[in-house]
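Undergrad: give me coordinates for this.
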Amino acid sequence: MGSMLEEMLPGHEGLLADPYPAYARLRSSGAPHLVRLRSGLYGWLVTRYDDARAALADPRLSKDPRNAPADWQEAGRGRPLEDRSGLGTHLLTTDPPEHTRLRRLVSGFFTPRRLAGLRPGIEAHARTLAAGLPPGADLVADFASPLQSAVICDVLGVPEADRADFQGWTTAVVSSSATDAGARPAALRELTLYARGLVAGKLREPGDDVISAITLEERVSEDALLSMIFLLLVAGYETTVSLIALGAYTLLRHPGQLDLLRSRPSLIDDAVEELLRYDSPVELATWRFALEPVVLGGTLLPAGQPILVALAAANRDPGRFPSPDCPDLTRSDNAHVSFGHGPHYCLGALLARIVGRAALSELIRLPDLALAVPPERLRWRSSLTVRGPLHLPVTFTA
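TA: The predicted model follows:
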């Protein structure tokens, strides 16, 4: 059983393209399963929808890795954005009241009214990128990545002159596909230096961006600001790129649904929700740790145990979603958990929806849009959390 569970986890080449049959086998028993990663990390995998919702909102499950067992903490050392060293103290690694305070610092920027003001610019940029796509386009490198990079730069207030460098560093830091082992640390150093200068500039001359919003609302330490910037990069960049790529991939694999959306573009908001449910860009929620004994799926988990919630598995639970393995853009009552649930519900959910809506609205207008390679030739991200193709080559009629 143990080896099968290790193979099931993201990172195993044989299941990157389609982990859902393995999730279905695990979900059928109902109980959480103890899984071990090659890194030495381990945890209890939650796969059913009701259990996932309960775990995501349970205050007895801490997000702070300092509450993990000593052997787990030792295996997880050296992850600067996740282990609460340096840049690792942010919304995904803190509990109330610290989490509440940090979330309040940035929540003022992510209001519906403020994000509505970003929508026209996002839609215009998506339109420009789609119009300039080459005949043999890669929808990740040529469309989704530059679109979301521009959005992140707008949100953070990165000047136009710096955006090419910023995108290069960001891609190297957040990408799970870097082939050069030294690329990520080097880019992280460059990005940290740049971010320090950016924060200093915003303190002198605030603008209409999230960094300025934080500095105006309350004086915070430079490390806290930097941690928040890197959280926005890690949590907002690759996940939204994958949202666009997975959404396009699903539509291309299900031409009936693509034709439906083309004929009824008013379905775009429902379509984005269903595409998020069908293939979540965040496959597993970030780690949680039991502060006391907790019962999940009828299983008593001892205090201190690490817990992983499989959002992708919960979204395909037939006990919650009829015909879950079939995308249906007209699906109603679509309460997926792709953005989480409870106090850690994704702060950028509305922004991701705006970007996904703008991107897919443009892509479905491309005539004769089709995959340029067989699906089995696509390469997939090897990541514990983010799911999606590394590249998505397509053809269309110019």
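Undergrad: make it CA atoms for all contacts and neighbour counts henceforth
TA: Noted.
Undergrad: surely Phe289 is in a strand?
TA: Yes: counting by DSSP: H, G, I helix; E, B strand; the rest coil, Phe289 is part of a strand.
Undergrad: hang on, isn't it packed against Pro59?
TA: No: the pair Phe289 and Pro59 does not pass the contact test of CA atoms under 8 Å, sitting 10.3 Å apart.
Undergrad: now for the helix ranked longest in the chain, which elements pack on it?
TA: Secondary structure of the chain per DSSP state H: the longest helix is helix 222-253. The helices and strands touching helix 222-253, judged by 3 or more CA pairs under 8 Å, 6 or more residues apart in numbering; DSSP states H and E, are helix 145-156, helix 163-174, helix 183-204, helix 210-217, helix 255-263, helix 268-278, helix 349-363.
Undergrad: would you do the same for the sequence below? I want to compare the two.
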Amino acid sequence: MTDPTASPEFLRDPYPTYAALRAACPVQALPTRGSGYGSYLVTGYAQAREALGDPRLSKDTAAFFAGKESRRDLHPAVAHTMLACDPPRHTRLRKLVTRAFSTGAVARLRPFIAEVTDELLDRWPTGRRVDAVADLALPLPVIVICELLGVPEAERPLVRGWSADLFAAGDPALVDATSHRLAAYMTDLIAARRTRPGTSLLDDLIAARDGQDRLSEDELVSLAVLLLVAGHETTTNFIGNALLALLRHPDQLGRLRATPDDLPAALDELLRFDSPVSTATFRFAPRALTLGDTEIPAGSAVFVALGAANRDPEQFPEPDRLGWDRGATGHLAFGHGIHRCVGAPLAMAEAEIVLRALLTRFPDIRLAVPPDRLAWRRTRLIRGLTALPVIP
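TA: The predicted structure is shown next:
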């Protein structure tokens, strides 16, 4: 049995494969590929929502891989982040960062986000080809999260490159080496901030470690690495996918330009339509359980396909149609339950500001190449373009 999610066709357009898998069974076994443990893929909306909030499924990857032979050398700061643990540890760590991404905190960031967006778009030559990923969707979230964490401006290009390498599908040696570079960088940055404190989110986390002893040193480094990477990867793909969807649906683009107040509702539909995270991070079943109508043996890995769930016709009729009249607030693009993306308010604000600016400043923006010539990143975890050539 071959893995249907491993083909180049799947990376270009996963939705036909997801539809076929869901129709066959919304929770089904995947080939083991020599891993030594069973894996299950969840493609139905109801089953995905259940799995994301099910306390019977663990995210404690350290417990799962304990005693299993591995040739990987991921740094613990990357392998054992807040995303890879259960309550009560997860609850404690998440509480430390939630305030930085609250609605009020994000509202205070909006003027800075708008300023950076305008600065980036000022460089776009009207009528000449530009890459909307490299020249907007990637640098904006990097600048914002680096500003939040106090990463010096001169070092931000390094962060951008390391983040890309961390998702280098098919090159585990590069991923492992990059994890150590990122952890070493963040360790050095934390040491520097201790000698020259400021007002960044990283300073707040250092205070939690040094003042109240609520973080171990390893947890501090791990949280900082996670925020640095997760704080822009998803948003970059969100902006790129959303812009492409609108460019491929000129009727919806025109409608949004005519009624820009629809943008908040449109964002939820754009997230549903082409989710920036294709598959949620790792979960496993410590004990046997039933998910949907499928029996999952103890020790099995469970992968929740958010992109598939968001195209489930049982939840979203005509799922392959883009249109925010449907009301897509129940989408799972940011996950669900206690592990729902803590940075969702920031991602929504960045995407809204970017799309509003593009609609206003470039009324004739269009794709510079046919859609079938666009290249997608070679990973099943996230869904994003390597480049998006447009003519403003």
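Undergrad: got a TM-score for the two of them?
TA: Overlay of the two chains. TM-score (TM-score structural alignment, normalised by the length of the second structure): 0.91; 384 aligned residues with a CA RMSD of 2.3 Å.
Undergrad: before we move on, the earlier item: out of the helices and strands packed on helix 222-253 of the first structure, which comes closest to Arg25 of the first structure?
TA: Taking CA to CA, helix 268-278 is the member of these nearest to Arg25 of the first structure, at 17.4 Å.
Undergrad: so that closest one matches what in the second structure?
TA: With TM-score structural alignment applied, helix 268-278 of the first structure matches the range 263-273 in the second structure.
Undergrad: how much does that stretch stray from the first structure?
TA: When the first structure is superposed, stretch 263-273 of the second structure averages 0.7 Å from its matched positions, counting by mean CA distance after the TM-score superposition for the first structure.
Undergrad: how far away from the center of its chain is that stretch?
TA: Put simply, stretch 263-273 of the second structure sits 15 Å off its chain's centre (CA atoms, centre = their mean, to the nearest Å).
Undergrad: same question, stretch 45-57 of the first structure
TA: 18 Å.
Undergrad: same check on stretch 182-190 of the first structure?
TA: Distance, stretch centre to chain centre, for stretch 182-190 of the first structure: 21 Å (CA atoms, centre = their mean).
Undergrad: for that stretch, buried residues please.
TA: Residues 184, 187-188 are the ones in stretch 182-190 of the first structure that count as buried (16 or more other CA atoms under 10 Å).
Undergrad: and if you look at stretch 72-82 of the second structure?
TA: Applying 16+ other CA under 10 Å to stretch 72-82 of the second structure flags 74-82 as buried.
Undergrad: same check on stretch 323-337 of the first structure?
TA: Judged by neighbour count using 16+ other CA under 10 Å, the buried positions of stretch 323-337 of the first structure are 324-325, 327-330, 336-337.
Undergrad: and the contacts of it?
TA: With contacts defined as CA atoms under 8 Å, 6 or more residues apart in numbering, stretch 323-337 of the first structure is touched by 53, 257, 261, 267, 270-271, 273-278, 311, 314-318, 321.
Undergrad: again, only using 7 Å
TA: Stretch 323-337 of the first structure is contacted from outside by 257, 270-271, 274, 277-278, 311, 315-318, using CA atoms under 7 Å, 6 or more residues apart in numbering.
Undergrad: ok, of those residues, which one's closest to Leu115 of the first structure?
TA: Distance to Leu115 of the first structure across the contacts of stretch 323-337 of the first structure (CA to CA) is lowest for Asp270, with 19.2 Å.
Undergrad: contact partners for the closest one?
TA: By CA under 7 Å, 6+ apart, the contact list for Asp270 of the first structure reads 329-330.
Undergrad: out of Phe289 and Pro59 of the first structure, which sits in the busier spot?
TA: Phe289 (24 against 15; other CA atoms under 10 Å).
Undergrad: format the buried residues of stretch 72-82 of the second structure as a markdown table; extra columns: distance to Ala351 of the second structure and secondary structure.
TA: Below are those laid out as a markdown table (distance: CA to CA, whole Å; DSSP: H, G, I helix; E, B strand; the rest coil):
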| residue | distance to Ala351 of the second structure | secondary structure |
| --- | --- | --- |
| Leu74 | 31 | coil |
| His75 | 31 | coil |
| Pro76 | 32 | helix |
| Ala77 | 29 | helix |
| Val78 | 26 | helix |
| Ala79 | 29 | helix |
| His80 | 29 | coil |
| Thr81 | 26 | coil |
| Met82 | 25 | helix |
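Undergrad: save the residues you listed as TSV, and put in distance to Asp210 of the second structure too.
TA: Shown next, in TSV, are the buried residues of stretch 72-82 of the second structure (distance: CA to CA, whole Å):
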residue	distance to Asp210 of the second structure
Leu74	26
His75	23
Pro76	21
Ala77	18
Val78	22
Ala79	23
His80	21
Thr81	19
Met82	19
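Undergrad: what about the aligned partner of Glu222 of the first structure in the second structure, neighbour count?
TA: In the second structure, Glu222 of the first structure lines up with Glu217, judged by TM-score structural alignment. By other CA under 10 Å, the residues close to Glu217 of the second structure number 15.
Undergrad: what's the separation between Glu217 of the second structure and Leu355 of the second structure?
TA: Going from Glu217 of the second structure to Leu355 of the second structure by CA to CA, to the nearest Å gives 39 Å.
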